[in-house]
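>>> sequence first, then the predicted structure, then my questions.
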Amino acid sequence: MTTWISPKQKQFVEGRKSVWKQLKSIEATQIIWIHTASLGEYEQAVPVMKELKTKFPDHKLLVTFFSPSGFEVKKKDPLPDFVFYLPLDTKSNAKNFVESLNIKLAIFVKYEIWPNYLNALAKAEIPTYLISALFRKEQIYFKPIGQFLKQALYQFEHIFVQNESSLNQLKQAGFTNMSISGDTRYDRVTQQLQMDNQLDFMDEFKQDKICFVFGSSWPEDEAVFMDFINSTTNVKFVIAPHEIKAQKVQSLVEKLNKKVVLHSKMKNKNLAEAEVLVIDRIGLLSKIYAYADIGYVGGGMGNAGLHNILEPATFGVPIVIGKNFQKFPEAIELRKYAGLFSVENASEFSKIASKLVKNHQLRKQTGMIAGHFVEARAGATRLIIEKIVGKIG
């Protein structure tokens, strides 16, 4: 019997066992293949996928994931036609994968650079693109020990980077097959504005109070904002923790001295009287941000990685984040424009949060900056589609 380190490791291994059988069922279909690492990269690919489905209705979209967390959430998403795990990047796996499918175009997202797959695609003369890419000088591609990975970058027909610093980094390394498109996430979040974002439970919960939404929080984030929640009155709080395992959620609830309701147990509860609503299910946060007067985006107090600040920003919500955001250019830039605040500790958080709660004009001005910031940077999808549309056979 195999002993697994974690449930995620088991999903990572077990989930790949059925891939080859699944591939056989679609081998004759004309495929546009999009590979993403996890959920964040999938969301970056969504605007591109929508355009491709419209322009190429005779082709099927195959999305592959590296991470179980992305696959488990999106395996039943109706946008792609097929959702599989990507077999590990070995020469034989890559050769078999590419040769078993009728791939007309391949797109990799952000950091997904798998040398064996890229070599197999190049040998098969399949146009392959990297979108929403970010490069920094400390990455392995630009060090002597990373030459194998650097060579893999040459297999892309074109690399669409998010910003000028990434473009310059590639130029210094001798690349010429790249251009600045921006980040497709801006297109993804602006599309959210056109959707129906009404949630009856949020209407009932918020009433006419200021609503502070804490999205994708980790324990390190919760340690920073918990005292503020417990000591602040006449404000509604929504907490959507990143991990929604029962034990983690229960630990969070036990730290709150407010009237708390779990989303999973809100039936027959008086939401109007509740002070804190804990969202213990996935898929609601992007709509909940539409109700926020202030937002905190998690991941930045620890080393998990800052979550998506653009989701609240597109609704014109002033944002607070933790101290670790140096690898996230959108956070650096929005902070520079005063549409976002970063905090080092609980004391700093309480100070800025209190200002935002009490000062309507500060909330309005900061939120307006955030909303305009997102709106001005949309358009990456159009640039990408214009470049690749003629390459699909």
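Yep, it's here.
>>> going forward, measure contacts between C-alpha atoms and count neighbours the same way
Fine.
>>> quick one: the closest residue to G299 other than its chain neighbours from G40, how far?
Distances taken as C-alpha to C-alpha, 6 or more residues apart in numbering put L306 closest to G299, at 4.2 Å, once the chain neighbours are dropped. Distance of L306 to G40, given as C-alpha to C-alpha, to the nearest Å: 11 Å.
>>> again with K75
The gap separating K75 from G40 is 14 Å, by C-alpha to C-alpha.
>>> got it, and Y85?
For Y85 relative to G40 (C-alpha to C-alpha), the value is 16 Å.
>>> looking at the two, which is more packed in?
Just comparing Y85 and G40: by other C-alpha atoms under 10 Å the higher neighbour count belongs to Y85, 25 against 15.
>>> residues in contact with the more buried one?
For Y85, the residues meeting the contact criterion (C-alpha atoms under 8 Å, 6 or more residues apart in numbering) are 15-16, 19, 64-67, 71.
>>> could I get those residues as a markdown table with neighbour count and distance to N270?
Written out in a markdown table, the entries for these read as follows (neighbours: other C-alpha atoms under 10 Å; distance: C-alpha to C-alpha, whole Å):
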| residue | neighbour count | distance to N270 |
| --- | --- | --- |
| G15 | 17 | 41 |
| R16 | 16 | 45 |
| V19 | 16 | 46 |
| T64 | 24 | 42 |
| F65 | 24 | 40 |
| F66 | 20 | 42 |
| S67 | 18 | 38 |
| F71 | 25 | 35 |
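>>> in addition, the following structure is provided for comparison:
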Amino acid sequence: MLVFYNIVIKSYYFLVVFFSFFNKKAKLWLVGRKNWQQKFVVNPSTTKVWFHFASLGEFEQGKPLLQAIKTQQPQKQIIITFFSPSGYEIRKNSNLGDYILYLPLDTKQNAEDFIALFKPEIAFFNKYEYWYHFYKTLNKNNIPVFVTSAIFRPKHIFFKWYGGFNRKILSFVTHFFIQNKESAVLLNGIGFKNYTICGDTRFDSVLDLAKNKKEFPLIEAFKAEHKLIIAGSTWPQDEELIANYIKNLNGDWKIIFAPHEIGEDKILNLEKLLGDQSVRYSSLLNSSENLNSAIKCIIIDNIGMLSSLYSYGDIAYIGGGFGVGIHNTLEAAAWGLPVVFGSNFQKFQEAKDLITNGGGFTIANQQELNIIFEKLINQPKFRIEAGLKAKNYVAVNIGATEVIMEYVFPEN
């Protein structure tokens, strides 16, 4: 099975090489890993903690733990690796890391070279990331491996009769910090008892964002006395549904789109969909154009505003639910906004919980979106109560970071 795993890893690499000729992300993935061993001068006298994240969302999820270690263990240096360009390219200059790089391809040689170069004393992998050679090499060198905000489902290969190789990867883990009881039952079922149920560090992350909001005077002026829908991390199918609804949007309401992808072609398509009732945020910043009454929509054409934009909102729509899976619902919930999202939410415990407690609503088509938006817009009491339920859900689920810190660094 290891031979097959190695073949898959190498095949993936050659696919990236092929796609790099016409795909920007593939090229970044490839170039970012080139000659990685020569890019760093590593101080051998300092102790180091390694964090690995798949992408940007996982980085934000794990950031409270990073911050806690920087504060409580300031003598330690931090290594941060990313699998995806969408994480590395945005956070490569983060002040939370002393060494920030792409995770090298998971080969035996790369894993051994990486550990020999950085010599971490502890490694944290976030949520889903399981790499055989890195895990095995860490284990062989007696370096503890912790998986944070881990979540397991019955369909995962670890729990299938043919998942022996994948269970071997789990055997290299020192301790799992898991999100829910279902994950505990599944781990128990395959003989793993080394876990703590402590929830998701993302709750700590979004609560911190809510305490440190950024002010945007243009957004404040745009909202004025109106109510505001924030459509965050949207994809084309989300945008089409919302655009169809807002054609007849109540005059008391406006909307902000913060698309997941902000390439020029994506923004142009959204502008075409919305017509002359929309304006780009960058256009407002770079011109004297007034926010006249005809402007019902602002399109955010940059990265980094969304988490604070929710503070201006009254309803949030979270994109991704008709494709890759919904994006971060908790950032909006932390601000007390009811959240609406598409039907692909089953992988996200927080989305299921929000639906259960009445702070979140899922839709599968145009009709269902119209119904829930009408209810949230025209029934203020219902909207406010749903938002309070969402906010309370975040508040009662904080604390995972503290649990992890007490377990890993008990001397503090």
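Arrived safely. Just so you know, these numbers come straight off a predicted model, no measurement behind them.
>>> any idea which helix or strand carries the residue nearest to G299 of structure 1?
Assigning secondary structure by DSSP states H and E places L306 of structure 1 outside every helix and strand.
>>> and it, what's its match in structure 2?
Matched by TM-score structural alignment, L306 of structure 1 corresponds to I326 in structure 2.
>>> pretty sure its match contacts E350?
No: in terms of C-alpha atoms under 8 Å, I326 of structure 2 does not count as a neighbour of E350; the distance is 10.8 Å.
>>> list residues touching both of those two?
Taking C-alpha under 8 Å, 6+ apart as the contact criterion, I326 of structure 2 and E350 have no common neighbours.
>>> the strands in the stretch 251-393 of structure 1, which residues?
Assigned by DSSP state E, counting those that start in this stretch, the stretch 251-393 of structure 1 shows strands spanning 260-262, 276-278, 294-297, 319-321, 340-342.
>>> what is the third one packed up against?
Right, strand 294-297 of structure 1. strand 210-217, strand 319-321 (3 or more C-alpha pairs under 8 Å, 6 or more residues apart in numbering; DSSP states H and E).
>>> after superposition, how close is it to structure 2?
Once the two structures are superposed, the average separation between strand 294-297 of structure 1 and the matching residues of structure 2 is 0.3 Å (mean C-alpha distance after the TM-score superposition for structure 1).
>>> that strand aligns to what range in structure 2?
Residues 315-318 of structure 2 are the counterpart of strand 294-297 of structure 1, counting by TM-score structural alignment.
>>> thinking again about what came up before, out of the helices and strands packed on strand 294-297 of structure 1, which is closest to T366 of structure 1?
Distance to T366 of structure 1, taken as C-alpha to C-alpha, is lowest for strand 319-321 among these, at 8.1 Å.
>>> what range does that closest one cover in structure 2?
On structure 2, the counterpart of strand 319-321 of structure 1 by TM-score structural alignment is residues 339-341.
>>> what's the answer for stretch 62-82 of structure 1, then?
Under TM-score structural alignment, the match for stretch 62-82 of structure 1 in structure 2 covers residues 79-99.
>>> what residues of the matching stretch count as buried?
Neighbour counts using 16 or more other C-alpha atoms under 10 Å place 79-89, 91-92, 96-97, 99 of stretch 79-99 of structure 2 among the buried residues.
>>> what about those, which are in strands?
79-82, 99 (DSSP state E).
>>> please tabulate the residues you listed in a markdown table, including the columns distance to A231 of structure 2.
Shown next, in a markdown table, are these (distance: C-alpha to C-alpha, whole Å):
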| residue | distance to A231 of structure 2 |
| --- | --- |
| I79 | 34 |
| I80 | 30 |
| T81 | 30 |
| F82 | 27 |
| Y99 | 35 |
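>>> and the two most separated of the residues you listed?
For these, the maximum inter-member distance is 11.4 Å, found between F82 and Y99 (C-alpha to C-alpha).
>>> so what corresponds to K34 of structure 2 in structure 1?
In structure 1, the residue paired with K34 of structure 2 is K17, using TM-score structural alignment.
>>> for its match, helix, strand, or coil?
Secondary structure state of K17 of structure 1, per DSSP: H, G, I helix; E, B strand; the rest coil, is coil.
>>> for the one 10 residues further on, same thing?
Applying three-state DSSP to E27 of structure 1 yields a three-state assignment of coil.
>>> who's in contact with it?
Shown in contact with E27 of structure 1 (C-alpha under 8 Å, 6+ apart): 100-102.
>>> could you dump those into JSON lines and include secondary structure?
Rendered in JSON lines, the data for these read as follows (three-state DSSP):
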{"residue": "S100", "secondary structure": "helix"}
{"residue": "L101", "secondary structure": "coil"}
{"residue": "N102", "secondary structure": "strand"}
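>>> mind checking which of the residues you listed are buried?
Burial of those was assessed by neighbour count (16+ other C-alpha under 10 Å); the buried members are 101-102.
>>> reformat the contacts of E27 of structure 1 as JSON lines; add distance to N168 of structure 1.
Compiled in JSON lines, the contacts of E27 of structure 1 are given as follows (distance: C-alpha to C-alpha, whole Å):
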{"residue": "S100", "distance to N168 of structure 1": "37"}
{"residue": "L101", "distance to N168 of structure 1": "36"}
{"residue": "N102", "distance to N168 of structure 1": "35"}
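>>> good, we can wrap up now.
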